[in-house]
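Peer 1: I'd like to go over a predicted model; first the sequence, then the structure.
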Amino acid sequence: MKVLFTSPIIEHPAAGGPQLRIENSIKALNEICELHVISRASRRSLGGIKAEKFYKRHCVNFIYVPRVKFFFENKVLRDMEFGFNKKFLDKDEDFIINYIKQNKIDIIWFGYGNISYELMKNIKKKVPQIKMICDTDSVWSRFVLRGIPYEKDIHKKKLIEKEGRKKEQEEKEWVEFCDVTTAVSKVDAEYYKELTEDKNKIKLFSNVIDLRNYEDAGERPMNFQNPCIYLAGTFEPNSPMDKAARWVLDNVWDKLKEIIPDIRFYIIGNGSKNTLSDINDEAISIVGKVDSVLPYLKNADVALVPLFFESGTRFKILEAAACKIPIVSTTLGAEGIPVESGQNILIADEADDFVENIVKLIKDKEFARIIAENCNRLIEDKYGIQNLIEEGNLILRYIEKKE
């Protein structure tokens, strides 16, 4: 089958979970179909020529929508590349439709379809015969609405509520007009199934990792110190990661230092230096964006996933497990992944319990090793690229039978 994959988020090397999902989706789909890729991110945001060459190796054709090609060649400011100006969206739409017709595409697969609603809707109206897959990384309405309890400003609460309800309506609509909606976990799949009478059109397409990428840690970072805890993600003001880091800093960190005075804390990820610029503690290293988290992650004693609002499944857990680093998470942080506290992860939602779990893993090396190895086996069994290939095959076979 000829599949056209398009996404507004694409990058190599992947800087975070969203980019990692797209990279691994493309790798998997390339194994089971004739894959064409249209990037709605520019070469610059993609990662340059090297990244472009990487993706060209994993599909039969890799091109950009004219909008981002124009902005890149004319060196227009980066923030305009992602603007949702209707004129530019119309050009994207026309370009994709022409490509579908000229190349006799069977399926258009929208990576991050949950932020591509207008484009999906318009293309389906103009090319109703095209089979369409809305690929989701989460339940976006949950991602938005779960933030309400953590916002103090009443006006902002109302804006969050409005945005979340709008996403709920979009979810109801695309589940009906798309031939398949994918979910990254059974938890998310159950949500989408409640929106349609045809439960069969909701399919799993999980977050996975390419385990081969975690074999080489690279060099240990200069001046890296143990014992330490590690937190990685994408940081924006008032984002789930920003709130998670603040929760650890405000409720966990001082208690942890009292028990382990020489403990160090490494915070990694795009935007972290900006959102946490007020932190001034010699024992805390706010590293910012790095080419690879592995030199830090593989040398950490404990990886943290202290999330209280999010949706989907966490690459933070998959990556730490791949590196055999024990994990302490909140309940929501581990949502959608079949982990069991005390067996392959430690779960805590209260600060004192979170501290206790970190201390246990740092002080009891044998217990930490067992927890980490158990989680590693789970990830190897259920969350590798081969698993995604199998799920992708099931989706394509389902669509073939519908024709």
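Peer 2: Received, thanks. Numbers count the residues shown, from 1 in each chain.
Peer 1: Only C-alpha atoms from now on, for both contacts and neighbour counts.
Peer 2: Fine.
Peer 1: Can you list the residue ranges for helices in the stretch 251-400 of the chain?
Peer 2: Using DSSP state H, counting those that start in this stretch, the helices assigned to the stretch 251-400 of the chain run over residues 253-259, 272-275, 294-297, 315-322, 351-363, 365-382, 385-402.
Peer 1: Mean neighbour count and distance to residue 106 added to those, as TSV?
Peer 2: Converted to TSV, the helices of the stretch 251-400 of the chain look like this (neighbours: other Cα atoms under 10 Å; distance: least, Cα to Cα, whole Å):
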stretch	mean neighbour count	distance to residue 106
helix 253-259	15	53
helix 272-275	18	42
helix 294-297	22	38
helix 315-322	24	31
helix 351-363	18	49
helix 365-382	18	29
helix 385-402	17	10
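Peer 1: Can you add distance to residue 116 and give those helices back as TSV?
Peer 2: Below are these laid out as TSV (distance: least, Cα to Cα, whole Å):
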stretch	distance to residue 116
helix 253-259	39
helix 272-275	27
helix 294-297	31
helix 315-322	22
helix 351-363	37
helix 365-382	28
helix 385-402	20
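Peer 1: which one of those helices lies closest to residue 338?
Peer 2: Residue 338 lies closest to helix 365-382 among the helices of the stretch 251-400 of the chain, at 8.4 Å (Cα to Cα).
Peer 1: what does that closest one rub up against?
Peer 2: Where contact means Cα atoms under 8 Å, 6 or more residues apart in numbering, the residues beyond helix 365-382 that reach it are 211, 318, 321-327, 339, 342-345, 360-362.
Peer 1: dropping in the other structure now:
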Amino acid sequence: MLNPVKKSLLIFTLSPPLPATSGAPIYITNTLIPLAEKYDLHLYTIGGSDEVEHIKQHKDLYDRYFRSVHVEPRAQMPSQKGTLGRIVHSLVHLYHGLPFMDASYYSVSAVRNARRIVKQHNIQALEIHSSHLAFFKKFISEVPAVLVSHNIESDIFPFWIPQHLTGWKKAAVESVARCSRRNTHQVEIDNKWKFDAMTFISQSDMDRVTAVVDKSYIPLCLPVKASNYDDKPDGHVNLLWMGGFWWHPNAEGVLWFVRSILPLIADKLVALNIRLHFLGAAPPDELKAVDDGRNIFVHGFVDSLEDMLDSSHLLFVPLLSGGGVRVKILEAMSNGIPVLSTSKGCEGLGATDGLDIVVRDDAQSFADAILQLAADPEQRSRLSRACKQLLVEKYNLQDCIEEKDRIYQKLLASV
């Protein structure tokens, strides 16, 4: 019997997704790689010489899962262009109704190369990761497509207006920003480019989309470790922050912690054997200044989190802004590490305060919770078991793979 011919899908990503070692690549590959035997997958990703070299270094991995790989150079940002270039950029984006005009990935070359790949490999469906790349559906409208939403991106990229602008320049940029935000809303919420299906990383994100479209909730699923919380080292209570400080919400949250929460607990760190560990690239000077080498440690970027996760007793997430599901929380929970967070920090996770997470929103209650949890290993152990159970019940990877396969079959049924 002849083997059936596999259907071909073109996968669009903002960066090379393999090996999957961080949130976005894990989210992309979790439900993609398990289906690589069933479908012919082709990769279209964004990058430069570093990304090309990265793919060459992992050639065996990419060859195993993708029939072809294309790396498209990143389109120039408006800030990289002169005055005339910025004007042309704005006019082109306005004409096409493109979103994220201040951080766009659109270029004529990008679209031309995507069309070439569709024709060359007889692509029958598109999977587009992030609304930043949704414009490919506009220009390849004849091919059925699913938009995989990693976040409601307009929450994170609202079009920042440079503070130094004044007069007519500020008014012009504000006008462009309004158009960009309107276009973004129409793409993400109204589905103006008529994606055949849309998937969402959180239930709350999915509920915000009003368009009549096939919508699926596909969370980020991480394998739950079999570790026992009670086996963690005693003697010190290690409290962990994870997240790069180049991202404004992370820097904002940790500086709030340093200015408003740390003074409320600083004189009790020694007595309760608390050690605060801050992991993440580009820590601000104000944070580095509190590193005393005894109870507060600012590690910066680390190559591997494994040892720190093994020894950590609590993750604290003092975030005040930003959007999307916090991968750091899911990663901690998958390792059985209980979590103390603000409401903003854990939105969209489906966790319940007091059951599988602790949520506090003002500085005093956040500080009180740190001290209470540090002094109560039984409560931490109970939270550890509960957060792992949350992942087992609400973040089932096999269910997500099957839902993605259902979407593929629907897209390809009309081909």
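Peer 2: Thanks, I have the structure now. All figures in this text were calculated on a predicted structure; none of them were measured in a lab.
Peer 1: What's the TM-score once they're superposed?
Peer 2: Superposed pair, TM-score by TM-score structural alignment, normalised by the length of structure 1: 0.78. Supporting alignment: 367 aligned residues with a Cα RMSD of 3.6 Å.
Peer 1: sorry, back to before: looking at the helices of the stretch 251-400 of structure 1, which is closest to residue 182 of structure 1?
Peer 2: Using Cα to Cα, those put helix 385-402 closest to residue 182 of structure 1, at 8.9 Å.
Peer 1: Residue 256 of structure 1 and residue 353 touch, don't they?
Peer 2: No: counting by Cα atoms under 8 Å, residue 256 of structure 1 stays clear of residue 353, with 11.0 Å between them.
Peer 1: what's residue 289 of structure 1 in contact with, if anything?
Peer 2: So residue 289 of structure 1 contacts 15, 268, 269, 270, 271, 272 (Cα under 8 Å, 6+ apart).
Peer 1: I'd like to know which elements the lengthiest helix in structure 1 is packed against.
Peer 2: In structure 1, with assignment by DSSP state H, the single longest helix is helix 154-177. If you count contacts as 3 or more Cα pairs under 8 Å, 6 or more residues apart in numbering; DSSP states H and E, helix 154-177 of structure 1 packs onto helix 117-126, helix 140-145.
Peer 1: If we ignore the residues flanking it in sequence, what's nearest residue 68 of structure 1?
Peer 2: residue 42 (4.9 Å; Cα to Cα, 6 or more residues apart in numbering).
Peer 1: For residue 70 of structure 1, see how far away the one you found is.
Peer 2: 9 Å (Cα to Cα, to the nearest Å).
Peer 1: out of the two, which sits in the busier spot?
Peer 2: Neighbour count, other Cα atoms under 10 Å: between residue 42 of structure 1 and residue 70, residue 42 has more, with 28 against 14.
Peer 1: thinking the more buried one is in contact with residue 72, fair?
Peer 2: Yes: contact criterion Cα under 8 Å: residue 42 of structure 1 and residue 72 qualify, at 6.3 Å.
Peer 1: In what element of secondary structure is residue 53 of structure 1 found?
Peer 2: helix 49-56 (DSSP states H and E).
Peer 1: What are the buried residues along the longest helix of structure 1?
Peer 2: 157, 160, 161, 164, 165, 167, 168, 170, 171, 174, 175, 177 (16 or more other Cα atoms under 10 Å).
Peer 1: Can you tell me the closest non-neighbouring residue to the first one?
Peer 2: Using Cα to Cα, 6+ apart and skipping residues adjacent in sequence, the residue nearest residue 157 of structure 1 is residue 148, 5.7 Å away.
Peer 1: gap between that neighbour and residue 188 of structure 1?
Peer 2: 20 Å.
Peer 1: Looking at those two, which is more packed in?
Peer 2: More crowded of residue 148 of structure 1 and residue 188, by other Cα under 10 Å: residue 188, with 23 against 18.
Peer 1: close enough to count as contact, the more buried one and residue 138?
Peer 2: Yes: Residue 188 of structure 1 is in contact with residue 138 according to Cα under 8 Å; the separation is 6.7 Å.
Peer 1: got any residues that touch both of the two?
Peer 2: residue 312.
Peer 1: gap between residue 63 of structure 1 and residue 176 of structure 1?
Peer 2: Counting by Cα to Cα - residue 63 of structure 1 and residue 176 of structure 1 are separated by 29 Å.
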